[in-house]
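In: when you get a sec, could you give me coordinates for this:
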Amino acid sequence: MQSYEERLTAPRSWWVIAALIGVACALMLLPLGTLPMLGGLIGGAALAAVAVSAYGSVRIRVVGDALIAGDAKIPAAALGEAWVLDREETVAWRTHKADVRAFMLLRSYIGTAVRVEITDPADPTPYAYLSTREPERLVAALAAVRT
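Out: This is a model prediction of the structure:
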């Protein structure tokens, strides 16, 4: 059985922005003196870095007989067909084709995605939309789990 794991890490530019937030906090506290300025630099950068790290720590895993995407755990018996979405389809399925009942693990900085049909009649979720950098590998792992 093929397993799959991917962490949807934030882009490097977001870490630069976190550092710049620290600089902005330092500049706001500059009139209060050197120590408050240093506190603003360290505190602002640390809080922004924690936020970037938390947003980029979500994982997609295919383990055993389940798909685990963020906080969702979907058993293989409830998984239908999975489709690789190219860049145009990725944008379409997160905008005008999207269903409000769908499970969306969306990261706008990732240009490709996978759409997985949910076949459980007791679950009102029609599909799961998963941003992924390796859509072909994810689809292959899901196909291996379903068989």
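In: from here on, just use CA atoms for contacts and neighbour counts.
Out: Fine.
In: what's around residue 37, how many residues?
Out: By the criterion of other Cα atoms under 10 Å, residue 37 has 21 neighbours.
In: please generate a structure for the following sequence too, so the two can be compared:
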Amino acid sequence: MSPSSSSAPSAARTEYVERLGVPWWYWLAGLAFAGLLAVELWMGAPGLRSWLPFVLLLPATGAALAWLGRIRVAVHDGELWVDDARLPVRFVADAVPLDAAGRREVLGVGSDPLAFMVQRPWIGGAVQVVLDDPADPTPFWVVSTRHPVELAAAIMAARDAG
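Out: Model (predicted):
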């Protein structure tokens, strides 16, 4: 899904929704690999058991790929939602869009063991959300996104609107 914007009549409200799904070629490669494995097992088993690998491996591969791509990132009603984690945007000091090199830096040398990170290796971009909450020991969030500039802008617009 792509980012979207809408405005409420009483206040400017920025919406952003994205699903961190796996690329189409992961589906192609995963199902091809499961199919080849099923064919190998099919050739070694006689009778009704020969179809069992197809019945089990192909749906299991599809379920695993769907599970890997289940994470949703959203800015909605003054909160940043990453899967089931929520962050009120009033605690956001800054949102920094990161390209692949910036993400590598933040996750490597610039990492902090207390940071909240949701990363998907097949997504190059990310947003670093710097927090300003004295009661929370988490210094920042790093969230994968295909649209880092749009997500950072939506977070900052939601913070400024609140």
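In: TM-score, when you put one on top of the other?
Out: Once superposed, the chains reach a TM-score of 0.92 (TM-score structural alignment, normalised by the length of the first structure), with 147 aligned residues with a Cα RMSD of 1.4 Å.
In: and the alignment partner in the first structure of residue 62 of the second structure, what helix or strand is that in?
Out: Here residue 62 of the second structure is matched to residue 49 in the first structure, going by TM-score structural alignment. In the assignment (DSSP states H and E), residue 49 of the first structure maps to helix 34-55.
In: give me the most central residue, the second structure.
Out: In the second structure, the residue lying closest to the centroid (Cα atoms, centre = their mean) is residue 20, at 3.7 Å.
In: mind checking how far that one is from residue 28 of the second structure?
Out: Remark: distance between residue 20 of the second structure and residue 28 of the second structure (Cα to Cα, to the nearest Å) = 17 Å.
In: if we can go back for a sec, spatially nearest residue to the match of residue 62 of the second structure (excluding sequence neighbours)?
Out: Leaving aside its chain neighbours, residue 49 of the first structure sits nearest to residue 18 (5.5 Å; criterion: Cα to Cα, 6 or more residues apart in numbering).
In: from residue 32 of the first structure, how far off is that neighbour?
Out: 22 Å.
In: those two: which is more packed in?
Out: Here residue 18 of the first structure and residue 32 are compared on neighbour count by other Cα under 10 Å; more neighbours surround residue 18, at 20 against 10.
In: how about that one, what's its match in the second structure?
Out: Using TM-score structural alignment, residue 18 of the first structure pairs with residue 30 in the second structure.
In: A helix includes its match, no?
Out: Yes - assessed by DSSP: H, G, I helix; E, B strand; the rest coil, residue 30 of the second structure belongs to a helix.
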